[in-house]
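>>> sequence? don't have it. structure:
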């Protein structure tokens, strides 16, 4: 098995615990489903959030969908002028035999345009 990284991002319409739960759970679930990844393959997940998000840790939302035994950590995204607002980014580390090119990174809502170099 090789260690692989899978990226994703989403945005929130408003900074509320409910919005954070909904969007993070949607993103993480779509990342797993789109790539046929089982929870047992996960090594760890890093979440970053922009400075305008304060209502809930993204990792809390992930734990609520059964990822409590996966090491999760949250950090602040760089505050770049013109950057995407109310944005949560995800970097999943997982074990898989497939090549990096086989994975589909997932960008939802206002984060769709963050990586226009990746196929949709």
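Thanks, I have the structure now. What you see is a predicted model, and the numbers here were worked out from it, not measured in a lab.
>>> going forward, measure contacts between C-alpha atoms and count neighbours the same way
Fine.
>>> residues of the biggest helix by length in the chain that come out buried?
Ranked by number of residues, the top helix in the chain under DSSP state H is helix 17-34. By neighbour count on 16 or more other Cα atoms under 10 Å, the buried set for helix 17-34 is 17, 19-21, 23-25, 27-28, 30-32.
>>> Let me know the next secondary structure element after that helix.
strand 42-49 (DSSP states H and E).
>>> want to try TSV for the buried residues of helix 17-34, with distance to residue 4 as columns?
Formatted as TSV, the buried residues of helix 17-34 follow (distance: Cα to Cα, whole Å):
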residue	distance to residue 4
17	30
19	29
20	26
21	25
23	23
24	20
25	21
27	18
28	16
30	17
31	13
32	13
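>>> Name the nearest of the residues you listed relative to residue 61.
Distance ranking of those against residue 61, using Cα to Cα, places residue 21 first at 4.8 Å.
>>> now the closest one, nearest residue through space, not along the chain?
Distances taken as Cα to Cα, 6 or more residues apart in numbering put residue 61 closest to residue 21, at 4.8 Å, once the chain neighbours are dropped.
>>> doesn't residue 28 make contact with the one you found?
No. The criterion here is Cα atoms under 8 Å, and residue 61 misses it with residue 28 at 9.5 Å.
>>> putting a second one here so we can go through both:
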């Protein structure tokens, strides 16, 4: 009888070991699967972030070119305005300078 009890305990121990091994294998499989899923998600997030960055970069670069063009036009217009103003008042300035230079104060 004692032998039957020992055999039963050994059988139970083998069964428990098989259950533990099966659980360990399932756990390792799930960990590998989770790692692969995480790597996929990271790659997708990285791609998405990079695409967003590129879109913003293109958008701001385009604006920058337009801003440069607009500023050049505004600068050219201001320069032309100043030239016209200088031409308009240059005769008066020359006359004033000549008057002050040629006038002798006693």
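The structure has been received and is ready for your questions. Bear in mind the structure is a predicted one, so any value in this text is a computation, not a measurement.
>>> Now the TM-score, please.
Put the two chains on top of each other and the TM-score (TM-score structural alignment, normalised by the length of structure 2) is 0.20; 28 aligned residues with a Cα RMSD of 3.7 Å.
>>> Check which helices and strands the longest helix of structure 1 is in contact with.
strand 2-11, helix 58-62, strand 106-107 (3 or more Cα pairs under 8 Å, 6 or more residues apart in numbering; DSSP states H and E).
>>> How many neighbouring residues does the closest residue to residue 11 of structure 1 other than its chain neighbours have?
What sits nearest to residue 11 of structure 1 in space, not counting adjacent residues and going by Cα to Cα, 6+ apart, is residue 87, at 4.3 Å. By other Cα atoms under 10 Å, 23 other residues sit near residue 87 of structure 1.
>>> So residue 87 of structure 1 sits against residue 8, correct?
No. Residue 87 of structure 1 is beyond contact range of residue 8, at 10.6 Å (criterion: Cα under 8 Å).
>>> coming back round to it: turn the helices and strands packed on helix 17-34 of structure 1 into a markdown table, including mean neighbour count and distance to residue 73 of structure 1.
As requested, the helices and strands packed on helix 17-34 of structure 1 are arranged in a markdown table below (neighbours: other Cα atoms under 10 Å; distance: least, Cα to Cα, whole Å):
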| stretch | mean neighbour count | distance to residue 73 of structure 1 |
| --- | --- | --- |
| strand 2-11 | 20 | 15 |
| helix 58-62 | 22 | 6 |
| strand 106-107 | 24 | 19 |
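>>> I'd like those laid out as CSV, including distance to residue 46 of structure 1.
Shown next, in CSV, are the helices and strands packed on helix 17-34 of structure 1 (distance: least, Cα to Cα, whole Å):
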stretch, distance to residue 46 of structure 1
strand 2-11, 10
helix 58-62, 8
strand 106-107, 15
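>>> Between these, which one is closest to residue 95 of structure 1.
strand 2-11 (4.7 Å).
>>> The closest one packs against which elements?
helix 17-34, strand 87-96, strand 106-107.
>>> Would you reformat these as a markdown table and include distance to residue 48 of structure 1?
Shown next, in a markdown table, are the helices and strands packed on strand 2-11 of structure 1 (distance: least, Cα to Cα, whole Å):
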| stretch | distance to residue 48 of structure 1 |
| --- | --- |
| helix 17-34 | 11 |
| strand 87-96 | 5 |
| strand 106-107 | 14 |
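>>> wait, which of the ones you listed is closest to residue 42 of structure 1?
Closest approach to residue 42 of structure 1 among the helices and strands packed on strand 2-11 of structure 1 is made by strand 87-96 (4.4 Å; Cα to Cα).
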